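Engineer: Pasting a predicted model and its sequence here:
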Amino acid sequence: MEALLCKSLGDPTEPISLTSPISISRTHPIPKLNSPTSIRIRVKATSLNYANYLQILGKYQEKFPLPFVPGSDYSGVVDAIGNKVTKFKVGDKVCSFAATGSFAQFIVADENDLFLVPDGCDLLTAGALPVAYGTSHVALVHRAQLSPGQVLLVLGAAGGVGLSAVQIGKVCGAIVIAVARGAEKVQFLMSLGVDHVVDLSKDTITESVKEFLKARKLKGVDVLYDPVGGKPTKESMKLLKWGAKILVIGFASGEIPVVPVNIALVKNWTIHGLYWGSYKIHKPDVLEDSLKELLSWLARGLITLNISHTYRLSEANLAFAAIKERKAIGKVMIAFDDHSTVRSKI
């Protein structure tokens, strides 16, 4: 089968060659069923997340022995099932996630780790859902318990997880403030019904948000959703009200921010570290309930997924470049069929 191999740590945006960190193998062994309840899926689409980029760079919190097949969330069609599988049959459309391995034509998973894709949802869209939307759903609904009328500030709002946080915030009834850079991203966010957008190419977070809060007679930000870190985090903390919650999602800026715990004490802030993947080990029921609700929301049209770029596996370096250079508005995907057959209808 065709698979993307990470042979050495380095920049995955380099042109694919014999010496680049990533390469295409066309003779990688097709994985075999490894238990009576295992299922083999023919992958149709797999998502690129910033974590995948960091994994290949060697800068992610988890390290994987070389060589490995990167990739996490995916969608596809059931190809083969173990003799004790009861929940799925060959031909079912499914989606899921894994620590590694989805940048390949086939992947094996246990039936308890798979989710049936609802009717009306195409596979490209379903493959974009689990990690980004799962992260934001667990963060906002489970951890922050975001409620109607609260003010949510989303940094990096045009990226994969940022855009998911914006949409989930609106479903929860929050007043959503989004931070992005550039007119195209601002226009797209406004089309989603965001209450206020800070364009970093023109304004500072502090002044723009303060002006909005004053106009709406709001006291401050209740929940900060932060996948960025660095200077934007430092600015945003000036806007948090008493009792606010900070959701630490990641550090796309490359700079880990310092939270002044003396101010956190005085203002009774709660800081939530959110490593979504660890829920698979510690609270798998939370992940299962979260993804089931998200798939329901998707089927009902409460959330939509914007697929910004779609590439073939042989173009993986270009896909990673779209992530690295922040070209995407929403999700970057790799599809294993002709693009015309897997374009999102949502």
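Structural biologist: All right, it came through fine.

Engineer: Only C-alpha atoms from now on, for both contacts and neighbour counts.
Structural biologist: Noted.

Engineer: Can you name every helix or strand that whichever helix or strand Lys44 is part of contacts?
Structural biologist: According to DSSP states H and E, Lys44 maps onto strand 38-48. Secondary-structure packing of strand 38-48 (3 or more C-alpha pairs under 8 Å, 6 or more residues apart in numbering; DSSP states H and E): strand 74-81, strand 106-110, helix 123-128, helix 316-324, strand 331-335.

Engineer: quick one: the strands in the stretch 151-300 of the chain?
Structural biologist: 151-154, 175-180, 196-199, 221-226, 240-248, 270-273 (DSSP state E, counting those that start in this stretch).

Engineer: Tell me which of the ones you listed approaches Glu111 most closely.
Structural biologist: strand 270-273 (29.3 Å; C-alpha to C-alpha).

Engineer: Does anything pack onto the closest one? Which helices or strands?
Structural biologist: Using 3+ C-alpha pairs under 8 Å, 6+ apart, strand 270-273 sits against strand 240-248.

Engineer: So what angle separates the directions of the strand it packs on and strand 221-226?
Structural biologist: Computed with axes from the mean of the first three to the mean of the last three C-alpha atoms, to 10 degrees, the direction of strand 240-248 lies at 30 degrees from that of strand 221-226.

Engineer: And stretch 201-210, what's buried?
Structural biologist: Going by neighbour count (16 or more other C-alpha atoms under 10 Å), the buried part of stretch 201-210 is Ile205, Thr206, Ser208, Val209, Lys210.

Engineer: any idea which of the helices and strands packed on strand 38-48 is most buried?
Structural biologist: helix 123-128 (a mean of 29; mean count of other C-alpha atoms under 10 Å).

Engineer: Quick one: distance of that one to the chain centre.
Structural biologist: 12 Å (C-alpha atoms, centre = their mean, to the nearest Å).

Engineer: Can you name the residues in contact with the helix or strand just after it?
Structural biologist: Downstream of helix 123-128, the next assigned helix or strand under DSSP H and E is helix 130-137. Here helix 130-137 makes contact (C-alpha atoms under 8 Å, 6 or more residues apart in numbering) with 49, 72-74, 95-97, 160-161, 164-165, 168, 274, 276, 287, 290-291, 294.

Engineer: next one: stretch 41-51
Structural biologist: Under C-alpha under 8 Å, 6+ apart, the answer for stretch 41-51 is 60, 71-80, 102-109, 123-124, 127-128, 131-132, 160, 252, 319-320, 323, 331-337.

Engineer: what's the closest non-adjacent residue to Val342?
Structural biologist: In this structure, Val342 finds its nearest non-sequential neighbour in Leu124, 5.8 Å apart by C-alpha to C-alpha, 6 or more residues apart in numbering.

Engineer: My read is that the one you found contacts Thr341, right?
Structural biologist: No: Leu124 lies out of contact with Thr341 (C-alpha atoms under 8 Å); the separation is 9.5 Å.

Engineer: and the comparison structure, right after this:
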Amino acid sequence: MKAVVCKAWGLPDSLEVQELPDLVAGPGQVVIDVKAAGVNFPDVLIIEGKYQVRPELPFTPGSEISGVIKAVGAGVAGIKIGDQVIAFTAQGGFAQQVVAQAQAVMPMPPGMAFDIAAAITLTYGTSHHAIVDRAALMPGETMLVLGAAGGVGLAAIDIGKALGARVIAAASTDDKLAVCREHGADATINYTTENLREAIKAATGGNGPDVIYDPVGGAYTEAAFRAIGWRGRYLVVGFANGEIPKLPLNLMLLKGASLIGVFWGEFAKREPKANMAAMRQLLGWLSEGKIRPRISGRYALEDTARALNDMAARKVTGKVVIVP
């Protein structure tokens, strides 16, 4: 089988596509023929050695996939060869086959396309964990989403609207904001042409948002936090900007506000039952049309480096997938 291999920390162009032996399912594991694999910003950081977790070299990147069960290991119940499934794996997704723990596999709903199935695990899982579990966003509240046209950003808009909240989307271009409005954003802010703090005040009547969803970091963080509402909850999701910001703690004191960390991968590992319950809710919303993953690009396995370069260059709206 073919797989993308990272042999040394570096940029996407250093990745290689290699022919490797077919995989074998160990106890409690399954082998999946990969039909689609979601590409995420952490994949760019992982191959550069800049992510919170460093796999041992060499490894195959890619953590969310959809496909068909090829083999089942000892002790696995409720999964059989030929089943169409969604899986989250620590690594290995950018390949024709992947090994997954059986507990990390769930059935695809009937009629779901493989690319949509591969686009829901990490981005929607992260946003659901952040907004529902960590921030407890309530109907009628207001949420600001930074980096709103990216994968987790659009997922956050979808989830916020599904919960009955008012959503303000902030992004870097008018084209990206148009995509956010298509996904239901009630108001938009272009933070390259507008003063972010003042624009947030204007969009909230001076009250500030109840929840701020921030996968960007950098200079936008303090400006956004200074505009947060009383008892606001600020979700620290990631640092796509590349800069980890520092905040004066008096800002939390003055607003009675909370700074909340979001690490979905660790949540999924430590609380698998809660994570599966969240995924079931997401799949239910998907079937009801309340959430709509946006697939903006599909790449062959041999074009994985280009997909990651496009992600790093902020050329991606919504999700892109690798189709082996």
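Structural biologist: Perfect, thanks for sending it. For clarity, every value in this text was computed on a predicted model and none was experimentally measured.

Engineer: what's the alignment partner in the second structure of the residue nearest to Val342 of the first structure in contact with, if anything?
Structural biologist: Using TM-score structural alignment, the partner of Leu124 of the first structure in the second structure is Asp115. Contact analysis of Asp115 of the second structure by C-alpha under 8 Å, 6+ apart lists Lys35, Ala36, Ala37, Gly38, Ser66, Ile295, Val321, Val323.

Engineer: counterpart of Ala139 of the first structure in the second structure?
Structural biologist: Counting by TM-score structural alignment, Ala139 of the first structure lines up with Ala130 in the second structure.

Engineer: From Pro324 of the second structure, how far off is its match?
Structural biologist: Per C-alpha to C-alpha, to the nearest Å, Ala130 of the second structure is found 31 Å from Pro324 of the second structure.

Engineer: ok, these two, which is more surrounded?
Structural biologist: Applying other C-alpha atoms under 10 Å to Ala130 of the second structure and Pro324 shows that Ala130 carries more neighbours, namely 24 against 21.

Engineer: In space, what's closest to that one - neighbours in sequence excluded?
Structural biologist: Val262 (5.8 Å).

Engineer: Please report the number of neighbouring residues for the aligned residue in the first structure for the one you found.
Structural biologist: The equivalent of Val262 of the second structure in the first structure is Leu274 (alignment by TM-score structural alignment). Using other C-alpha under 10 Å as the criterion, Leu274 of the first structure is surrounded by 18 other residues.

Engineer: Leu274 of the first structure: what's it in contact with?
Structural biologist: Here Leu274 of the first structure is in contact with Thr135, Ala139, Leu247, Val248, Ile249 (C-alpha under 8 Å, 6+ apart).

Engineer: Surely the fourth one is in contact with Tyr225?
Structural biologist: Yes: with contact defined as C-alpha under 8 Å, Val248 of the first structure reaches Tyr225; the gap is 6.8 Å.

Engineer: Neighbour count for the two, which is higher?
Structural biologist: Tyr225 (29 against 20).

Engineer: got the contact list for the more buried one?
Structural biologist: Leu152, Leu153, Val154, Leu155, Ala165, Ile246, Leu247, Val248, Ile249.

Engineer: ok, those residues vs Lys219 of the first structure, which is closest?
Structural biologist: Closest to Lys219 of the first structure, out of all of the contacts of Tyr225 of the first structure and judged by C-alpha to C-alpha, is Leu152, at 12.4 Å.

Engineer: any idea what that closest one aligns with in the second structure?
Structural biologist: By TM-score structural alignment, Leu152 of the first structure lines up with Met143.

Engineer: separation between that match and Pro248 of the second structure?
Structural biologist: 22 Å.

Engineer: more crowded one of those two?
Structural biologist: Neighbour totals were compared for Met143 of the second structure and Pro248, and Met143 leads with 29 against 8 (other C-alpha under 10 Å).

Engineer: what sits against that one?
Structural biologist: Gly160, Ala165, Arg166, Val167, Ile168, Pro209, Asp210, Val211, Ile212, Tyr213.

Engineer: now the first structure: which of these match?
Structural biologist: Contacts from the contacts of Met143 of the second structure that recur in the first structure, judged by both residues aligned by TM-score structural alignment, their matches' C-alpha atoms under 8 Å, are Gly160, Ala165, Arg166, Val167, Ile168, Pro209, Asp210, Val211, Ile212, Tyr213.

Engineer: And stretch 167-179 of the first structure, what's buried?
Structural biologist: Within stretch 167-179 of the first structure, the residues that count as buried by 16+ other C-alpha under 10 Å are Gln167, Ile168, Gly169, Lys170, Cys172, Ala174, Ile175, Val176, Ile177, Ala178, Val179.

Engineer: wait, isn't the fourth one in contact with Ala178?
Structural biologist: If I follow you right, that is Lys170 of the first structure. No: checked against C-alpha under 8 Å, the pair Lys170 of the first structure and Ala178 is beyond contact range at 11.5 Å.

Engineer: Overlap of the contact sets of the two?
Structural biologist: With C-alpha under 8 Å, 6+ apart, Lys170 of the first structure and Ala178 have common neighbours Val194.

Engineer: what's the mean gap between the helix of greatest length in the first structure and the aligned bit of the second structure?
Structural biologist: In the first structure, with assignment by DSSP state H, the single longest helix is helix 284-300. Its aligned residues in the second structure lie a mean 1.3 Å from helix 284-300 of the first structure after superposition (mean C-alpha distance after the TM-score superposition for the first structure).

Engineer: sorry, back to before: now the angle from the strand holding Lys44 of the first structure to helix 130-137?
Structural biologist: 70 degrees.

Engineer: okay, and strand 38-48 of the first structure goes to which residues in the second structure?
Structural biologist: Using TM-score structural alignment, strand 38-48 of the first structure pairs with 29-39 in the second structure.

Engineer: The first structure: which residue goes with Val105 of the second structure?
Structural biologist: In the first structure, Val105 of the second structure lands on Leu114 (TM-score structural alignment).

Engineer: can you list the helices and strands packed on strand 38-48 of the first structure in JSON lines and add distance to Thr270 of the first structure?
Structural biologist: Below are those laid out as JSON lines (distance: least, C-alpha to C-alpha, whole Å):
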{"stretch": "strand 74-81", "distance to Thr270 of the first structure": "33"}
{"stretch": "strand 106-110", "distance to Thr270 of the first structure": "36"}
{"stretch": "helix 123-128", "distance to Thr270 of the first structure": "30"}
{"stretch": "helix 316-324", "distance to Thr270 of the first structure": "30"}
{"stretch": "strand 331-335", "distance to Thr270 of the first structure": "29"}
